[in-house]
Every structure is written in structure tokens, then in C-alpha cells.
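Q: one predicted model, sequence on top.
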Amino acid sequence: MKKLLKKFRSVQTRHGFYSVGMIAVVIVIAVVVNLIVGQLPEKWKQVDVSNKNIYGVSKTSRKLLKNLGHKIKFTVYADKSTTDERIKTFLDRYTALTDQIGVEWINPVDHPQALQENKDAQSSSIVVSCEDTGKSVTVPFSDIIVQDYSSYYTSGSTSESEFDADGQLTSAINQVTTDVSKKLYYTTGHGETTLSTEMTDELEGSSVTTEELNLLMVKEMPADCDLLLIDAPSGDFSEQEKTMLLEYLSGGGKVIYVMGDAMSDTPNLDAVMDQYGMTKTKGYIADTQRNYQGNYYYIFPEISASGDLGDGLENNMVLLVNSAGFTVKEDLGDTLTVDEVMTTSPDGYVVTENEQTQGEYTLAAVAEEGEAKLTVIASESMINSQITDYFSNLDNKRLFVNMVLNNFDDVENLSIDPKSLSVEMNTVQHAGSISTALIFGVPAVVLIGGFVIWMKRRKA
């Protein structure tokens, strides 16, 4: 017994007890901290370390969620255990920002009758519903994690291209909670360009629906036309259509005219512009100062977008290709105002086969007279999908949507760009002496240093 007591009183034993005690304290602290953290809101617990911040919730969404005045329900028709972790993580982060959203998971395999009872439901989707308004919108998982099918016919495989949970859910909430709905008609019959599906989806997300309209087939403008879009016609309007257009504007109508080819002959459309203080120039617009990599016809206009027109612009960079142009009259009268939104630099040129005329030219403007509003954009490339997809960091789409919604006082731009899921490879461009040192030198130094320290301790 005395020997046993002596061992407990030894320095080694006391050090051992101290170590055990400290380990116990650390464990208790860790358990308490985890219990406390477990009670924190989800938005404080999770840190987004994903590539390209795919779990980040935009300012637009945060504003909408902060001002939600209705209870919203997310019904997820999927097996939670097998659902993509990215979707589950984003749902947790998104719904943690408000107490107005409830989430329910229903496995369609275990409860097949749930799909039959809800006509809007489908497997692998989120049904966003609002009991107060009685509206619901279905968001398929395939619209959240978007697949790129461009290589399917050559390789037989697809790849993930975008993560659009933020935009899809915010758009759905807006659609089920708002009573505001606007109708945009786009003209046909003159070789117009058709809005891309992506663009119409963005407009619908802000409660703007679209429908085609042939003015020669109607006696008057539809009563529910909140905005008329003339998108890059290759031919001119007839006299009858010009008269109908001017009557619509004089009655307080709203029109967006996207100009077609700069060399096309459109005297009737030019006359409408002229009546609202804008004169079309004959020729393509070039800019020797603000251009893309020395190509004078690929222009980065100077942007003067204030208020709602400038809302959400990331870098004030818009690319126009082979653009037409116009000038604004100096004498506009007392009732007409024309605000220039995009212009060339003073080193702009109007170029034809025979001459080049230097000057500062207008590439987009908004004319207002009373309730009437005519917005003119000089190039269809503003919303051409080949431009907007390739230069996704530019503000082309955002500014165009702003121009559309600028015609309405009670509609907010809820356009949110999806996050790219494309793989970015980190490669060594020049494997020189620095690369060799990092790959071989640093590990060698660590090993040699460790061996030297070990030898010294061994001899001590």
C-alpha cells in the first residue's frame, strides 16, 4: 500500500493526473461549445466554402425575404437521403433567412398519392406555394442544377453547367405572392428576332408575361398591352402599322424598339423615332477608344443609367456588336424629354462604304412625353444569347431587363444570374526553378530538419 501511495505522489503521476484533467476539461468545453452552436440559426452556423460561392444568397433575394408578408411553403417531392447535397444545403441556408418559409419533404416513392393530389407536383421538384394567394409554382431540380447538352450528340454525355437555386426560388416566391402582372407583346411579320427562352424566363420571374402580336392582323392595340417590343426587324413597318404605333404612344403607350441592321431601310420606323426626338444615322457605329481588343465595331458604350435603370449593374459594362446608332435632337420642345442611356466615346464613328464621320453617338435612350415612353436600343446584340452566354460577366441582360421594367412603377427586377458549375483547372503554366523548389525543395528541407532535430535529441 505504501509503495502504491508513493507512486501516486510521484512527479510523473501528478503530471499524468494533470494531463488527464486537462483532456477532460477540453472535452467538456468542446461538448458545451457544440451544444451551443447547435442551437444557433442555420445562417450563422454555415460558412460557404464552395467553388464560386454557389450557396451565396443574393442581395435581391435577401431583400425579398426580409419583406415577405405571406407565409410560404416549400414542398420538396424527393427522397431527402438521396437528394443532391447542394440543393439541400442551399435550401437550409435560404430558408434560414426568414421565419415565413416552412419546408416539408415528401418521398414520392413512399407516398405516390401525394403527386396525384397536387396537380402541380412532380418527382424531384420543389412546389412553392402560398395559402393566402392560393398560387403555387413548381421548380424542378433540373432547373436548379442545369445540364449542358451541347456535347451530347458527339460524346453521348452531358455536364453540369449552372446552379440556379437562388434565382429559381426567388422568382417562384415572387410569382406566388404578387398580384401584379404585366403583359409584353412582341411584334412579328417583319423578320424580327425572337426573345430567347432564358430572357422570357427572366421576365416572367418579374411577373412580365410575353405574347406575339402581328399588327396587320388586329384593328387596334390589345387593351392588355402594357408594353410593346419591336425586336430588331429586318423590314419596315407599313403606313398602317406606323399610324397604329403612333396612336398607341400618344395614348400613353410604352414601346421598346431594338434597331435591326444599321444599313436596312426603315423610313416608317425612323419617322416614329424622329417624332420622339431621335434621328437614325446611316451606317455602322465604331469606337476607337471603347472597344473589345482593338475591334472597333465591338463597342463598350459609356453608360448613364441612374435610378431603376442602373439597379443591380455589376460593372457598368455592356457589349454591342455591329451596332446602328442615332443622335438626339437639340430642340425637343417643352413636353418631350430624351435621356441617353448608352453613348459612344467622342472617338465614335459612323462608317459607311464611302465615308467615316467622327462624333459621339447615342446607342440607347428613353424618350418620354406625358405618359408615353419610347425606349430605343441601337443593336440586337444587347440581348443576343451568343453574346450574353459568352460574356456572362457583362451587364447586357441586366440592363435590358431594367429597361423593360422601367416602363412599370410596380414591378421590381428580380433577375439573378445563376452560378457557373464549369470546372476550372489549375495548371502550372511555366514549371521553372520556383516550381521545382516547391515540389522537391520544401519537402526535402522539412525531412532534413526533422532528422537533425531527432539526432540531437537522441544524443542528449
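A: Perfect, I can see it now.
Q: use CA for all of it now, contacts and neighbours both
A: Fine.
Q: may I see the buried residues of stretch 321-339?
A: 321, 322, 323, 324, 325, 326, 327, 328, 336, 337, 338 (16 or more other CA atoms under 10 Å).
Q: no, scratch that, I was asking about stretch 251-270
A: Under 16+ other CA under 10 Å, the buried positions of stretch 251-270 are 253-262, 266-270.
Q: tell me the contacts of residue 168?
A: 139, 143, 144 (CA atoms under 8 Å, 6 or more residues apart in numbering).
Q: secondary structure and distance to residue 90 added to the buried residues of stretch 321-339, as TSV?
A: Output for those, formatted as TSV (DSSP: H, G, I helix; E, B strand; the rest coil; distance: CA to CA, whole Å):
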residue	secondary structure	distance to residue 90
321	strand	37
322	coil	41
323	coil	41
324	coil	43
325	coil	44
326	strand	46
327	strand	48
328	strand	48
336	strand	48
337	strand	46
338	strand	44
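Q: just give the nearest non-adjacent residue to residue 396, would you?
A: Sequence neighbours aside, residue 318 is the residue nearest to residue 396 in space, at 5.1 Å (criterion: CA to CA, 6 or more residues apart in numbering).
Q: so how many other residues sit close to that neighbour?
A: 23 (other CA atoms under 10 Å).
Q: again with residue 184
A: 21.
Q: can you name the residues that contact it?
A: By CA under 8 Å, 6+ apart, the contact list for residue 184 reads 208, 209, 210, 211, 225, 226, 227, 228, 229.
Q: may I have the secondary structure class of it?
A: With DSSP: H, G, I helix; E, B strand; the rest coil as the basis, residue 184 sits in strand.
Q: which residues are contacting stretch 294-305?
A: Around stretch 294-305, the neighbours that count as contacts under CA under 8 Å, 6+ apart are 284-288, 290-292, 316-323, 340-345, 363.
Q: all strands of the stretch 101-250 of the chain, in order?
A: Using DSSP state E, counting those that start in this stretch, the strands found in the stretch 101-250 of the chain span residues 101-106, 125-130, 135-140, 145-148, 159-163, 182-187, 208-213, 227-231.
Q: could I get the ones you listed as a markdown table with distance to residue 66?
A: Listed next are the strands of the stretch 101-250 of the chain as a markdown table, based on distance: least, CA to CA, whole Å:
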| stretch | distance to residue 66 |
| --- | --- |
| strand 101-106 | 11 |
| strand 125-130 | 16 |
| strand 135-140 | 20 |
| strand 145-148 | 26 |
| strand 159-163 | 23 |
| strand 182-187 | 24 |
| strand 208-213 | 23 |
| strand 227-231 | 30 |
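Q: wait, which of these is closest to residue 113?
A: Closest to residue 113 of the strands of the stretch 101-250 of the chain is strand 101-106 (CA to CA; 10.6 Å).
Q: buried residues in that closest one?
A: Buried residues in strand 101-106, defined by neighbour count with 16+ other CA under 10 Å: 101, 106.
Q: check which helices and strands it sits against.
A: For strand 101-106, the packing partners by 3 or more CA pairs under 8 Å, 6 or more residues apart in numbering; DSSP states H and E come out as strand 72-77.
Q: the structure to be compared is supplied as follows:
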Amino acid sequence: NIALSFLPDSYVQEDLTANQLYSISSQSKVMLSSLEEDITIYWVVASGEEDEYVEKLLHNYEDYSSRVTVEKKDPDLNPDFTNNYTDETIYNNSVIVECGDKYRYISYQDMYETSSMSYYSMYSSADEFAGESLITSAISYCTTEELPVIHILEGHGETELTESFQEALERDNLETETLSLLNSETVPEEVSCILVNAPSTDISETERDMLLDFMERGGRVLIISGTAEEEQLPNLKSVMENYGISVLEGVVVEENTDNYVYGNPVLLMPEMNSSDITDPLMEDNYQVVVPVSKALDVSEASEDVTVTSLLESSEESFLKDEGYDIETYEQEEGDVQGPLTLAALVTKDLEDDQQMQLVWIASSMMLEEAYNAYSSDANEDFILNVLEMMCEKDDSISVRSKSLTNEYLTISTADSSMIKVATMGMIPGIYLITGIVVAVRRRKR
């Protein structure tokens, strides 16, 4: 026992929690193994107020890497300690990660995430522990000299990024700045990646030409633009058409029940094709949900570009050109037959080892919080993967929060129907047949 007391906790204690709440994941271990600078984690907590999950998690960080030191700071004994780091209200079990002159404060309140979900949308409350996600992100932030910047185009009624996605960008150590081209002659030299998020009005021809010139200089652009209620955005579409790809207006309707969710044939659960963007999701069996999407025709792409269809509907799907005025989900004459591309990556190799990258996601609502919840955050992860690729963020560390209660599965309408049949029909039927057999045998006796 005396000998064991000198061993790190990770060697003598087993994490028996269902979701490995205070263990550190393989992603965190890879980052910790590559540390070249010393990290200090200040654990701000009064004596007797220690959170078990936080305590064991911090000990595991310290045990895994000799570069990490955890120091406990009692706010009752050191009331002014946190003043140099934050002016926020300090809660017990909050954490400060520091490396050199960089630091990040993590509030204890942010470590526990509560999702309030509607009964009518078939969800219940789900609490998550985000301790590892936040601490690993903070270590990555403190040890990264210059963070990538995503420039968000404005001036065309673009949809604001959700609070959830902004937090995801921060955790992923991607900074954001707004960008207006309305009074510019060219895209500024310091810009490397542009996000165009669901504009409601079209860009000008001048802005279109600036975007095309930017990409021909090795720029990267992500466009999220789906079925339009009013304006069709011809100049924005011509950005894609410049590379031989047509943006098809309308709404994709799915007839294969394996490829849509909640009984709604325009809430698509598409097939994902292999790529650096989709592979991490496919490996972990996550599914994106693409609501109210138009389509992309990649069949006539220019010879000097490489096109990857990232998301596709099934062969049983079709495109109805009425858009929001759709009156029936039945296939009619003139509807474009699937499979249909819902998101595509276009790349073009340039001189000096530069590469143009353009991604178009044909649904304006993919980042909305409800649909992201339907996908168990896979929608956010998909778009984060796009931005990480565009920023050449090879050292990206993405650690999911860990559920404290139940985990929810995104299942297709077909699977949902099978479960209903099994629970409402087959299982009761088995009990009924068993009862009849038992009753008959007893009578024969």
C-alpha cells in the first residue's frame, strides 16, 4: 500500500464511469505528448469544495505529462489571485491554464452543459461534462503562437453564427473577424479563409470577381446557401458556376426512409463520401442532418479542378423546383432524379504549391441549433472540419463533451419505424403467443 501511494492515480485508479468522465482521450494524449513548453493549471477551489470529476481529470493531465503542473489555489486564502486573469465571478473548481504569457480562464459553470430539449421533438434533458474539451483546447491555445482567422462576409443579410457554433470555434482555437467587400477593390492580403453564411441578398458582380480573384491566389471560401424564399442569388451562384458546377434551385425530397429523419422527407440524412472532412465523422458513426436543401450538379465540372461530392442524397431522392412553395412530396414529371449532391468540395492546384479550395453547402439551416441537436452536434463538426482544412489546421484537437446521463442516437425514419414495430407489435405478440402456448399446455394436463 505504501508503494502504491507513490504511483500516479492513472496507474492505481480505474475510471468506471460510463463515459470515462475523468479520463483523458487519445486526442488529448497526442497533444500532451508533443508539448515542448511547461503548462501550469491553476485549480481555483476552496478546501472541501472539490468537484470529484474535475479533481481526477486534472490529476490525469498531470500524471500523463511531466510538462503539466496542477497548482491548487484556495480563493479564501488567495482572494486576489484571479484578478490578473479575469474580472468574471469566480466559482469554485474553475481553472486557469497558463503557458508563458498566454493563459485562458475556464469557469466551472462552463464545464457542465445542460441541453433543454422539447418533449414534442422527442428529446429530454441531457447534461454533459465539458472539462476535458475545455482544458485541452486551452492548452492548445496557450501553446499556439498564431491562431487561424476565419473572415465572415457581411453586408448581404447573412445569418449570424449561433452562440453554440461560436463557442465551438473558440474551443477549436479558430478566431473570427467580419469582412466587408462593399467598399473594397480586392480581398485584403491578410485574409486566407472566408465564410459566407446564408446571405439573404446577392453579392454584387464586383464582389463576385473579387472572390474569384481571391481564390485564384490560393484563397479558401466556404459558402453555406440553401433554398431561397425570394432572391435566387445569381452572382453568388456564378462563383460555383465559374468551375463548371451548377447550383440547382428547389428542394431535395428523399423517398428512401433510411435517408431522412423524424418522418420528414426534407430533413435529409445523406450519405457521406470519404474525405478529410467526412472521415472523422464516419469513423465515429455520426450522421449529419441537412434540412431543406437544394442541390449541386457536379457532372460538368471544369477539367482543371477536382470535385469531391461530400454529401449525397439517395437514388430514390429527387429535386422539386418549387422551393418553399412545394405542395407535395410526391415525385412528378420534370423533377430531377437523385442521387443529388448536397455539399461539394472544389480544389484547384496553383503555382508555388498553393491550392484553391471552395466548399458549397446547399442548406442555409444546417447550423441552426435545432438541426444541430438532431445530429448530436455532427452538423457543427462537419463545418468545423471544413474550416480546419481551409486553415491548414493540422494540429486540430477536437474533444467532445461527455454525457452525464444518456446519449442520443440520430436514426433514420426507417430504423425508427422498425423499432416502433418491434416494441408495439412484435414484442407484445411474442408475449401473447407464449401465453397462449402455456394456457394450451395447462389445459392438456
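A: Nice, I can see it. It should be emphasised that the depicted structure is a prediction, and the values quoted were computed from it without experimental measurement.
Q: quick check: TM-score for this pair?
A: The TM-score (TM-score structural alignment, normalised by the length of the second structure) is 0.79; 384 aligned residues with a CA RMSD of 2.7 Å.
Q: just the buried ones from the contacts of residue 168 of the first structure?
A: Buried members of those, scored by 16+ other CA under 10 Å, are 139, 144.
Q: so which residues of the stretch 101-250 of the first structure form helices?
A: Applying DSSP state H, counting those that start in this stretch to the stretch 101-250 of the first structure gives helices spanning 113-117, 141-144, 152-155, 165-177, 197-205, 239-250.
Q: buried subset of the contacts of residue 184 of the first structure, written for PyMOL?
A: The following PyMOL line selects those of the contacts of residue 184 of the first structure that are buried, judged by 16+ other CA under 10 Å:
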select buried, resi 208+209+210+225+226+227+228+229
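Q: as a markdown table, the contacts of residue 184 of the first structure with distance to residue 111 of the first structure would be great.
A: Compiled in a markdown table, those are given as follows (distance: CA to CA, whole Å):
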| residue | distance to residue 111 of the first structure |
| --- | --- |
| 208 | 36 |
| 209 | 35 |
| 210 | 37 |
| 211 | 38 |
| 225 | 44 |
| 226 | 44 |
| 227 | 45 |
| 228 | 46 |
| 229 | 46 |
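Q: buried residues in the longest strand belonging to the second structure?
A: In the second structure, with assignment by DSSP state E, the single longest strand is strand 341-349. Within strand 341-349 of the second structure, the residues that qualify as buried by neighbour count (16+ other CA under 10 Å) are 341, 342, 343, 344, 345, 346, 347, 348.
Q: past whatever helix or strand residue 5 of the first structure lives in, which element shows up next along the chain?
A: Here residue 5 of the first structure, judged by DSSP states H and E, is contained in helix 2-8. Sequence-wise, the next helix or strand downstream of helix 2-8 of the first structure (DSSP H and E) is helix 11-38.
Q: residue 352 of the first structure against residue 282, yeah?
A: Yes. Contact status for residue 352 of the first structure versus residue 282: in contact at 7.5 Å, counting by CA atoms under 8 Å.
Q: and the residue nearest to residue 396 of the first structure, that one's in a strand?
A: No. Using three-state DSSP, the secondary structure at residue 318 of the first structure is coil, not a strand.
Q: from residue 337 of the second structure, how far off is the counterpart of it in the second structure?
A: Matched to the second structure by TM-score structural alignment, residue 318 of the first structure sits across from residue 288. Using CA to CA, to the nearest Å, residue 288 of the second structure is found at 22 Å from residue 337 of the second structure.
Q: what does residue 71 of the second structure give?
A: Residue 71 of the second structure is 62 Å from residue 337 of the second structure, where distance means CA to CA.
Q: not counting its neighbours along the chain, what's nearest residue 253 of the first structure?
A: Using CA to CA, 6+ apart and skipping the chain neighbours, the partner closest in space to residue 253 of the first structure is residue 372 (5.1 Å).
Q: and what of residue 180 of the first structure?
A: Distance criterion CA to CA, 6+ apart; nearest residue to residue 180 of the first structure, sequence neighbours excluded, is residue 207 at 6.8 Å.
Q: that neighbour -> the second structure?
A: In the second structure, the residue paired with residue 207 of the first structure is residue 173, using TM-score structural alignment.
Q: map the residue nearest to residue 253 of the first structure onto the second structure.
A: Residue 372 of the first structure maps onto residue 356 in the second structure when the alignment is built from TM-score structural alignment.
Q: excluding its own residues, what touches the helix or strand that match falls within? List them.
A: Per DSSP H and E: residue 356 of the second structure is located in strand 355-361. Contacts with strand 355-361 of the second structure, where a contact means CA under 8 Å, 6+ apart, come from 215-226, 240, 342-350, 386, 390.
Q: returning to what we had before: among the contacts of residue 168 of the first structure, which recur in the second structure?
A: Mapping these onto the second structure (both residues aligned by TM-score structural alignment, their matches' CA atoms under 8 Å) leaves 139, 144 still in contact.
Q: closest to residue 436 of the first structure out of the contacts of residue 168 of the first structure?
A: residue 144 (42.6 Å).
Q: for the counterpart of that closest one in the second structure, list the residues it contacts.
A: In the second structure, the residue matched to residue 144 of the first structure (TM-score structural alignment) is residue 111. Residues near residue 111 of the second structure by CA under 8 Å, 6+ apart: 129, 130, 131, 134.
Q: which ones are touching the corresponding residue of the first structure for the third one?
A: Translated: residue 131 of the second structure. In the superposition onto the first structure, residue 131 of the second structure corresponds to residue 165 when matched by TM-score structural alignment. With contacts defined as CA under 8 Å, 6+ apart, residue 165 of the first structure is in contact with 87, 90, 143, 144, 145, 418.
Q: same check, this time on residue 307 of the second structure
A: 298, 301, 344, 345, 346, 347.
Q: farthest-separated two in those?
A: Farthest-apart pair in the contacts of residue 307 of the second structure is 298 and 347; separation 12.8 Å (CA to CA).
Q: from the contacts of residue 165 of the first structure, pick the one nearest residue 456 of the first structure.
A: Of all the contacts of residue 165 of the first structure, residue 90 has the smallest distance to residue 456 of the first structure: 53.6 Å, by CA to CA.
Q: now that closest one. Nearest residue, chain neighbours left out?
A: Leaving out its chain neighbours, the residue that sits closest to residue 90 of the first structure by CA to CA, 6+ apart is residue 55, at 5.4 Å.
Q: likewise residue 32 of the second structure?
A: residue 65 (6.1 Å).
Q: any idea what the one you found aligns with in the first structure?
A: Matched to the first structure by TM-score structural alignment, residue 65 of the second structure sits across from residue 98.
Q: residues near its match, how many?
A: Residue 98 of the first structure: 15 neighbours (other CA under 10 Å).
Q: so it makes contact with residue 63?
A: No. At 10.7 Å, residue 98 of the first structure and residue 63 do not qualify as touching, with contact defined as CA under 8 Å.
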